[in-house]
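In: Sharing a sequence plus its predicted fold:
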Amino acid sequence: MIQLWRLESLSATYDQALFLQELWSTSQGRLFESSLSSVLSGAVTSDGALPSVNYLHLGQHANFLTLAISPLVVVMGRWALPFAQVSVLTASGLVLWRIASRCLDADLAFRITVAYFFSGAILGPAIENFHDLIWIPLLGFLVVEGLMERHRWQVLLSAVLLLLVREDSGLVLFSLGLWALIRRPSERYWGVALMLGALGWVLIVTGWIQPAVDSSLADRFLAEKFGHLVEDPSRGTVALMLAMLREPLAVLQALVSPPGATLGFVLALTLPLLFIPLLSVDALLLVSAPLFVALVSQGRTALAVTLRYVLALVPGLYLGAVLWWQAHPLAWHQRQVRMVWTGAVTLGLVLTIVGNPHRSFSAVIPDSFVPWIHVSPRTMLHRREAALKAVAKVPAEASVAADTPLLPLLAQREALIRFPNSVRFKDREGVVRSVDYVVAFSGYYTPLAPVFKRERRVQIKIRAQVQELLAKGDYKLIHCEGGAFVLRRVQDRVPDQKTTPGISSHCDALA
């Protein structure tokens, strides 16, 4: 229900639209294509190039497995993504329950499963924009279950699928193999095979497949995450790993810096499990590689507990807890332990909801307490109505530039770019074109602009860009209602001829 409300209230934003466009293009036979992904490429963000309609998202993330959802997009449209997102994460919890119930008492297995569903590490990624990491808990659980039950085909199939999630999912598989090597003597050969397979896949994808498509991985993503550790991350993954080995003190400093945020991150992740993973050698091995990357990375997303990146840690944390309880069964029978655990799960859930991750609970949780900023559900529905009226003015095949809240409503088309970044793009032949329509929702930001700098800057930029387009005569205002407006490109305009802004002087969205 929360995901449905996010779509209806315009809370779903850029990544939701990006993946919808990529999967829609894939369903049309154009694998990985996304003009919205092109907007985020290194060439556009760093070098000022124009986005292109035939850009391949593969250059940024090798999300082969996610393309399997594309037939659902044909059947369900934009609703396919939240359906798949919630379904896969729910299935992961059921597999966790199956594993735990085989190792532990039914009540304890149930408690671990409840902790999974109520944790911020699952609830946050379940209610944010669609992402390609939803598969990691499910496949990670299946790999370890296969190793524990000695189901060879399950291990092999789940491991292959796990590698196809994304280029960095090999880190998860590497940790699972390391655990099998050290903690499961009967499966040590499988552990070595998983580690070698994971390492080889990561090197092949990041060193050959992705650079052959686009340089964004090296130019943008490695620089954003590891630019503080190496002078030139653009040299690639292998060079980055070697540079880290040469600078152990810098890596060690990055692991614990900033100390407060690092400690808070670890405690928040383990709170729903009563901090048991901190005592578990199995958990430490199972999360070793992805936790290392999370701690040494820089940027605001590195230590965020409710963002999708923490899903790489979920298999290790929860299976590590299961194995610890299996080795310490008497601890569960202490009444105080059960009471404290209930309080820990409840506290974690309350903190997650009050934190309003991804503004998914903004209908009931204010966006700001001091000063008080709260957009009521009625206002959200009014904004939805205004947005749908504006989007209805755009033909299905038209090229569009739209600002962020409107992108998921327009993503099932070939040419869609972010406004106000640009109104120009490259078509399949490389010819520079201007979009047919511009759709923006300046009024969406009005309740938030007085407090939040980002929303204020976006609103100001949208209004300035639209006034410039109208003043040049390149576009004509054809719709303005409820803070949303639509511009249509003027066809065959005589050079240097100015068009009258028309109703723009009476449009509250441009005030």
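Out: Structure's in. What do you need?
In: can we go C-alpha only for contacts and neighbour counts from here?
Out: Fine.
In: number of nearby residues for the spatially closest residue to residue 227 that is not a sequence neighbour?
Out: Excluding the flanking residues, the one nearest residue 227 by C-alpha to C-alpha, 6 or more residues apart in numbering is residue 233, at 6.2 Å. Using other C-alpha atoms under 10 Å, residue 233 is surrounded by 25 other residues.
In: ok, now how distant is residue 233 from residue 239?
Out: Counting by C-alpha to C-alpha, to the nearest Å, the separation of residue 233 from residue 239 is 8 Å.
In: Same question for residue 330.
Out: Residue 330 is 48 Å from residue 239, by C-alpha to C-alpha.
In: which of those two has more neighbours?
Out: Set side by side, residue 330 and residue 239 show more neighbours around residue 239, with 14 against 9, by other C-alpha under 10 Å.
In: now the more buried one: how far from residue 218?
Out: Counting by C-alpha to C-alpha, the gap from residue 239 to residue 218 is 11 Å.
In: joint contacts of the two?
Out: Common neighbours of residue 239 and residue 218, counting by C-alpha atoms under 8 Å, 6 or more residues apart in numbering, are residue 233.
In: dropping in the other structure now:
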Amino acid sequence: MLFKLTQKQGLQWIIISAIAFLAITLGLTLHRHFTFYSSYDQGIFNQVFWNGTQGNFFQSTLSSQLSTNVVHSGEVPKVNYHRLGQHFTPALLLWLPIYYIFPYPATLTVLQAIFITAAGLVLYALGRIYLEPAIAFLIAVSFYCANAVLGPSLANFHDISQIPLFIFSLLWAMEKRYWWLFGLLGIGTLAIREDSGITLFGVGVYLIASRRYPKIGLVVCSFSFLYIVALTNLIMPLFSDDVAKRFMLERFGQYAEGESASTLEIIWGMVSNPLRLAVELVTPVFDTIKYLLGQWLPLAFIPAVAPASWAIASFPLLKLFSGQGESVLVISLRYAMNVTPGIFYGAILWWAGQGFGNFNRQVADCQPRTLRPQFRRFWVFCMCLSLIFTITSNPSRTLYFLIPDSIQPWVYIPAPEQWQRVPQIRSLLNKIPSDASVSATTYLIPHVSSRREVIRLPALELENDAGNTISVDYIIADLWQLERYRAAFKLDRLRLESMTNLIEDVTSRNLYGVIGFNNGVILLQKGVDSDLKAIALWQNYLESINY
């Protein structure tokens, strides 16, 4: 018996699935945030939005702390640093009115869940253009089950979360021949991020290769390429040197020489040394294959034989596979979302009957494929397997209360234990004035980022609006978390040692006084004497962790 759904049933089931996805992802990510597991990027975007409501658009001391001027030249972070030099993201202005009404870090978490949920609904509408409700429904549910979608959905807010919604909507407009909407969404896609034009370029290649709309495809490819080149070589350098001196070298430095490289120099390095590029594309071999299988898994590996998937997704894949660093091949990280639109749209066209043998035929003239019960069961199995892989990977530690961070040695923090700490941390955060400058540990950054002057420990200095270098007014550090994780993670062990040495140094020199201590969380204020009870608690704690 074949799996059938009426049009009404298909719409009902996809709405139910979307609500379930929204409820689960929103519940988990809000739980992550309010139990102090959202981290640095959440703080960066929140500060960018908060500064936007104050008229200081795209400025961030937290982004400045990651800039080449700070990382490589040893300068102090600046409050008027424009993040557009690192990532060009004007599309964020679309959501600024919402943040203005609800000016909280958690608002960004809600927005991200809505973006991705809405993308699944648009994907269903896109599938229904050619497919019966049952197959369109399974494709949309596969999107919600994909590790490359669910993993980044459970992370900090990130600009790439807008990509699936914009690209699926653009493809839907193309299928409906709403060219004015197609153009607006194309411009909107480019505004999401400086590299989002790579995914749009893939759409243009598909339109040319399939001969559906070759002239429009040529315009899309040309405009996307020229936009990326002009943006990264002419516009972004007006704000900072981060593209040439940091991001290009960190990700693609193997194709360049010297201490800086433009995108054109990187492209030339790839073209002039094809052997090196070929090696980079396939190595490490096992991780590359595993990444592709992870992208294909929720769709039962159909994208592997779908020509449209290869046409569109090849270009964001090329960017990932040609880069260096461990993060590029982690499917649960945000970069994977650049690949998913092409993967899923190609699956739609494959089920509509398009294959390598008839790639140049109009999709409407192809014979749709039939979903057999055996394959449907295999497809559902693949979706479940994708969910299992996502859960066990514990993306962004969102499932810390379910999945241990380490088995040997055992590192696990139950939800009740972490929730007991929430009021303890809040009691110290509430002592910090809203207009004071702050330096905080990573997981406290989002909760103090709605201010002009905030940086991450161990940094203590920044440049204010007057151009003066100042020391922050307050220091707040969650040492308990570092203490719990140090047994299994060397970096946390080193950070704990660094933080305790820093606190001992600034208090011994009377630069800061300890004004609050509660269960491993310490609060210091500049230029005051330490509270006797708080300093005693700190000394006892210090002795207990230095055993």
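Out: On my side now, so go ahead. Bear in mind the structure is a predicted one, so any value in this text is a computation, not a measurement.
In: Quick TM-score on the pair, please.
Out: The TM-score (TM-score structural alignment, normalised by the length of structure 1) is 0.96; 502 aligned residues with a C-alpha RMSD of 1.4 Å.
In: List the contacts of residue 365 of structure 1.
Out: Counting by C-alpha under 8 Å, 6+ apart, residue 365 of structure 1 has contacts 354, 356, 374.
In: Just tell me the aligned range of stretch 287-303 of structure 1 in structure 2.
Out: The aligned range for stretch 287-303 of structure 1 in structure 2 is 313-329, by TM-score structural alignment.
In: Now do the end-to-end distance for the matching stretch.
Out: 15 Å.
In: Now do that stretch: distance to the chain's middle.
Out: 15 Å (C-alpha atoms, centre = their mean, to the nearest Å).
In: what about the helices in the stretch 401-547 of structure 2?
Out: Remark: helices assigned in the stretch 401-547 of structure 2 by DSSP state H, counting those that start in this stretch are 415-429, 445-448, 479-485, 490-508, 532-545.
In: The third one vs structure 1, average distance?
Out: With the two structures superposed, helix 479-485 of structure 2 lies on average 1.4 Å from its match in structure 1, counting by mean C-alpha distance after the TM-score superposition for structure 1.
In: For that helix, give the aligned segment of structure 1 as residue numbers.
Out: The aligned range for helix 479-485 of structure 2 is 442-448, by TM-score structural alignment.
In: Buried ones in that stretch, by neighbour count?
Out: Buried residues in stretch 442-448 of structure 1, counted by 16 or more other C-alpha atoms under 10 Å: 442-445, 448.
In: now what about that stretch, what contacts it?
Out: Contacts of stretch 442-448 of structure 1 (C-alpha under 8 Å, 6+ apart): 373-375, 383, 455-456, 459, 462-463, 482-484, 509-510.
In: and what of stretch 155-169 of structure 2?
Out: With C-alpha under 8 Å, 6+ apart as the criterion, stretch 155-169 of structure 2 contacts 29, 38-39, 41-42, 45, 89, 92, 108-109, 112, 115-116, 118-120, 122-123, 126, 152-153, 185-186, 188-189, 192-193, 196, 200, 334-335, 337-338, 340-341, 345, 395-396, 398.
In: Could you rerun that using 7 Å?
Out: 38-39, 41-42, 108-109, 112, 115-116, 118-119, 122-123, 185, 189, 192, 334, 337-338, 341, 395-396 (C-alpha atoms under 7 Å, 6 or more residues apart in numbering).
In: Regarding it, how distant is the last residue from the first?
Out: Termini of stretch 155-169 of structure 2 sit 23 Å apart (C-alpha to C-alpha).
In: In structure 1, which residues correspond to it?
Out: Stretch 155-169 of structure 2 covers residues 128-142 of structure 1 once aligned (TM-score structural alignment).
In: measure the residue nearest the centre of structure 1 to residue 63 of structure 1 for me?
Out: For structure 1, residue 131 is the residue whose C-alpha lies nearest the centre (C-alpha atoms, centre = their mean; 4.2 Å). In this view, residue 131 of structure 1 and residue 63 of structure 1 are 10 Å apart by C-alpha to C-alpha.
In: Please apply the same query to residue 83 of structure 1.
Out: Look at residue 83 of structure 1 and residue 63 of structure 1: by C-alpha to C-alpha, they are 18 Å apart.
In: Also residue 23 of structure 1?
Out: 11 Å.
In: In terms of packing, which of the two has more residues around it?
Out: When residue 23 of structure 1 and residue 63 are compared for neighbours, residue 23 comes out ahead with 30 against 22, by other C-alpha under 10 Å.
In: Without its sequence neighbours, what residue ends up closest to that one?
Out: residue 70 (4.7 Å).
In: Pull up the gap between the one you found and residue 29 of structure 1, please.
Out: Distance from residue 70 of structure 1 to residue 29 of structure 1, counting by C-alpha to C-alpha: 10 Å.
In: and if you look at residue 247 of structure 1?
Out: Distance from residue 247 of structure 1 to residue 29 of structure 1, by C-alpha to C-alpha: 46 Å.
In: Kindly report the same for residue 384 of structure 1.
Out: 32 Å.
In: Among the two, which residue is more densely surrounded?
Out: Ranked by neighbour count (other C-alpha under 10 Å), residue 384 of structure 1 and residue 29 place residue 384 first, with 20 against 10.
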